[in-house]
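**Student:** Sequence and predicted model, in that order:
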Amino acid sequence: MARETQRLERRVTHTADRSDSSDRVGQIRDALVDRLIADDMITSSAVEAAFRTVPRHAFVPAGTPLEVVYDVDQSVITKTDEHGVHLSSVSAAYIQARMIEQAGVGPGMRVLEIGSGGYNAALLAEVVGVDGQVVSVDIDAEITDRARVLLRETGYDRRVRVLQADAVHGMPGEGVFDRILVTVGAWDICPAWLDHLAPDGVIVVPLRMNGVTRTIAFRRNGDHLTSTSSEVAGFVPLQGDGARPERIFRLPDRQGQFVSLRFDVGAPDDVRQLDGVLDTERTEVWSGVTIGLSESFADLHLWLAGFLPGFCLLAADDGTELAAERRWFPFGVVRGDSFAYLAWRPTDEGSRAELGARAFGAHGKDSAAAMSEQIQAWYQRARRGPAPTFAYWPAGTSAGAVPDNVAVLKKTHGLLMISWPVAS
């Protein structure tokens, strides 16, 4: 352990030699903050000051180009496993800013960060000030050791306390916090986190919903939680007892390449029904719903995750017919011996695209029709309305009757409800 600490200290010293005080670093950092303000990612003076003060480049691996370090939407991986799976990262600057703003962190607050790394904890320390307290916890001892070294070398060790523990089980003796920021992707909201949340507190958590993640700020509302905001984002997954591995099925094509189907829940009981499915003739069903080529429709992904049984995420190896096709999105649905995936085709106007589904399998047209029907439902019932909201009902509480336009996802420790206000 001492040798690892010395190695980390040498790495930090080398990183610091890039001169945090140099004009170039200052200009690049200020440009990042200016962009975050212009894009409404930063909306408060306290968060702005934190981002202009904390040297982000001191918390990433040595040699990382400053243009990458201070890019608005690039994360920087800090640890991978032997298979190349990302285990820890410095998250993209925009989502770090948004999470702190979503939480409403302010001076004098006591803040818990679940998922360590150092940089985000230093930002929080700047925002809460000398009268506040930041506790950062991670299950991985290598990550917490690294965070301690980095925080010490950047002068934040007296303002941030780093703990090595599986936060799923809570931190005995730590009491309650005004704000909790979960900086790893979670499939559920652990009861221990709510035990640590003050009665009027806010928890911000990147919550996975059938493979689709939103970073959601929740506030207590009686016996349950209701959202105050949400953001599109992706995070490395939670480790330890709270981890929820996906089920992945790899379907071979004639060339020996693979299309992968990833299931959060609802995986088929007998995936052998899909044997040879990529050898079948492809079919398609179009929805009649069109969108602008530069228009966001991220809420459709969430709608499909909530309302389309058999929903999954899709990936295609290079060399597959699907990879060469390009006009598709990584969202699919499996029905028996067939599967369909979200696709688009250009319209005659040239600036718009029609959404629909393409499919493989003997009953592929049925799978494609099921997806297209949900595209139409989203367009008719939610497309022009307000953004969806979220409510979480812990086990032992009752959500009551479920109204229209509400998807209910069963979690281990409660129910998550996604509501789309009816479009006018």
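**Tutor:** Now that the structure is in, tell me what you want to look at.
**Student:** Could you use CA atoms for every contact and neighbour count after this?
**Tutor:** Fine.
**Student:** As a check, name the ranges of all helices in the stretch 1-150 of the chain.
**Tutor:** 2-16, 23-38, 45-53, 66-69, 93-103, 119-128, 141-153 (DSSP state H, counting those that start in this stretch).
**Student:** Presented hereafter is structure B, for comparison with structure A:
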Amino acid sequence: MPDTVETDVTSADTPEQLRSAMTDKLLAEGKITSDGVERAFRTVPREVFVPEAPARQAYDVDDVVITKRNGYGVAISSVSAPRIQAFMLEQADLQPGHHVLEIGSSGTNAAMIAEIVGDKGEVTTLDIDQDVTDRATRGLAGTGYDRVNVVLGDGEQGCADHAPFDRILVTVGAWDIPPAWVNQLTEHGTITVPLRMRGVSRSITLRRDGDRLVSVSAEMAGFVRMQGEGAHEEQLLLLHGKEVGLRFDEEPPTHADKLTGALDTARVEEWTGATVGQTEPFDSLHLWLASALPGFCMLSATSDTKLVAPQNRTACPAMTDGSSLAHLALRKVSDDPRTFEFGAHGYGPEAAKLAAELAEQVRVWDRSHRSGPGPQFTIHPAGTPDEQLGEGRVIDKRHTRITISWP
């Protein structure tokens, strides 16, 4: 997500004009589809919540305004891009009179939620960082939305003082669904949350179904990660110094040291016949590979390394068996420079086997899931017996067991 500041604001571009243009664009793109969300976007003055940023940046549909970084320069709080906020608000299906909990506060989103639910509704926005809640309090007071409850607390615990909630919106990246969120939800309530599964995130709206939560929508999204009790760090394995890294959402292989020499072996290539256009999205492929492959991880590589040529140097789907690895790759198709073919590169003693397995799953995705509706996510309580989970990839978390089931 971009975090650069746009500076070419002209005197003619007033906040009101920028707000109107932003909303018109999101309507034209289909990101805003309801009257309530449109009204919120046309009404809430975003610039008040980010006084340090130019107005043009506050209203850029794709721009994220970073409001706080940690000691390593990593963003830990931000005002999300309008495009992301729009589709999450639409996902949540907010209605007048709803009681809503927002976990992760910037103030801007809480103001828009308050605009949608109206005076008969109630909005609580919660954050673990007092700098963030203080900023939200100032912004909400300065824009006339001081009826919003601003609470300092750990999102893992929800907010029992203002429960129950018709809607819970989580605007930080979560690794699990803690029991407090479910317990504080009304019988017909929903949770909209950017949930990370095997290193891949989706903003998912979940509805109660007995003791389970079942997805009703899912969108690609990325957020700063949750802090506090619900934090979960990926495990990083570095190869060849810091040139290549493997990130595991669960534990890395028990004998990961055997991977050290894998990249010194000859590369094995397996090509699939499945192609993609230069600007064609294929985000469902990453999710399919995460749900289909054993030993799944995300590979990253420095820009100057020649050890690997991954499909994406920042976050490339990969798999390992502990001594060998394979990752997703792309190559140009000679008769059309704008078209690329998916494949797999393998390294190590089992390179051919892993590359073939990864490539075959790309073909399965291409045949069966590329144009489909995507998977359903079901959240079961921890301890649910295997025979009650149904089919699909099972991902065990601290509080839950998640199944990813593709049609």
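**Tutor:** Now that the structure is in, tell me what you want to look at. Remember, predicted model here, so these are calculated numbers, not experimental data.
**Student:** Give me the TM-score for this pair.
**Tutor:** Their TM-score after superposition, calculated using TM-score structural alignment, normalised by the length of structure 2, is reported as 0.91; 395 aligned residues with a C-alpha RMSD of 2.1 Å.
**Student:** quick revisit: burial-wise, tell me which of the helices of the stretch 1-150 of structure 1 comes out on top.
**Tutor:** helix 119-128 (a mean of 26; mean count of other C-alpha atoms under 10 Å).
**Student:** That helix vs structure 2, average offset?
**Tutor:** Average distance, helix 119-128 of structure 1 versus aligned residues of structure 2 after superposition (mean C-alpha distance after the TM-score superposition for structure 1): 0.6 Å.
**Student:** what angle separates that helix from helix 45-53?
**Tutor:** Counting by axes from the mean of the first three to the mean of the last three C-alpha atoms, to 10 degrees, helix 119-128 of structure 1 lies at 130 degrees to helix 45-53.
**Student:** closest to D318 of structure 1 out of the helices of the stretch 1-150 of structure 1?
**Tutor:** Closest approach to D318 of structure 1 among the helices of the stretch 1-150 of structure 1 (C-alpha to C-alpha): helix 66-69, 26.0 Å.
**Student:** Can you give the distance from that closest one to the centre of its chain?
**Tutor:** Here the centre of helix 66-69 of structure 1 is set off from its chain's centre by 21 Å, with C-alpha atoms, centre = their mean, to the nearest Å.
**Student:** contacts for stretch 29-36 of structure 1?
**Tutor:** 42, 48, 51-52, 70-72, 94, 97 (C-alpha atoms under 8 Å, 6 or more residues apart in numbering).
**Student:** what's the mean deviation for it versus structure 2?
**Tutor:** Looks like 1.2 Å for stretch 29-36 of structure 1 (mean C-alpha distance after the TM-score superposition for structure 1).
**Student:** you'd agree I189 of structure 1 is up against K410?
**Tutor:** No. Between I189 of structure 1 and K410 there is no contact under C-alpha atoms under 8 Å: 11.8 Å.
**Student:** Need the helices of the stretch 1-150 of structure 1 in TSV (columns: distance to A369 of structure 1).
**Tutor:** Shown next, in TSV, are these (distance: least, C-alpha to C-alpha, whole Å):
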stretch	distance to A369 of structure 1
helix 2-16	54
helix 23-38	41
helix 45-53	47
helix 66-69	42
helix 93-103	36
helix 119-128	45
helix 141-153	47
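**Student:** residue boundaries of the helices in the stretch 251-400 of structure 1?
**Tutor:** Using DSSP H, counting those that start in this stretch, helices in the stretch 251-400 of structure 1 cover 298-307, 321-325, 364-381.
**Student:** Could you give the residue range in structure 2 aligned to the last one?
**Tutor:** Spelled out, that is helix 364-381 of structure 1. Under TM-score structural alignment, the alignment places helix 364-381 of structure 1 onto residues 351-368 of structure 2.
**Student:** Which positions within the matching stretch qualify as buried?
**Tutor:** By neighbour count on 16 or more other C-alpha atoms under 10 Å, the buried set for stretch 351-368 of structure 2 is 351-366.
**Student:** Now for the residues you listed: which two are most distant?
**Tutor:** Spatial extent of the buried residues of stretch 351-368 of structure 2 (C-alpha to C-alpha) is set by the pair A351 and D366 at 22.5 Å.
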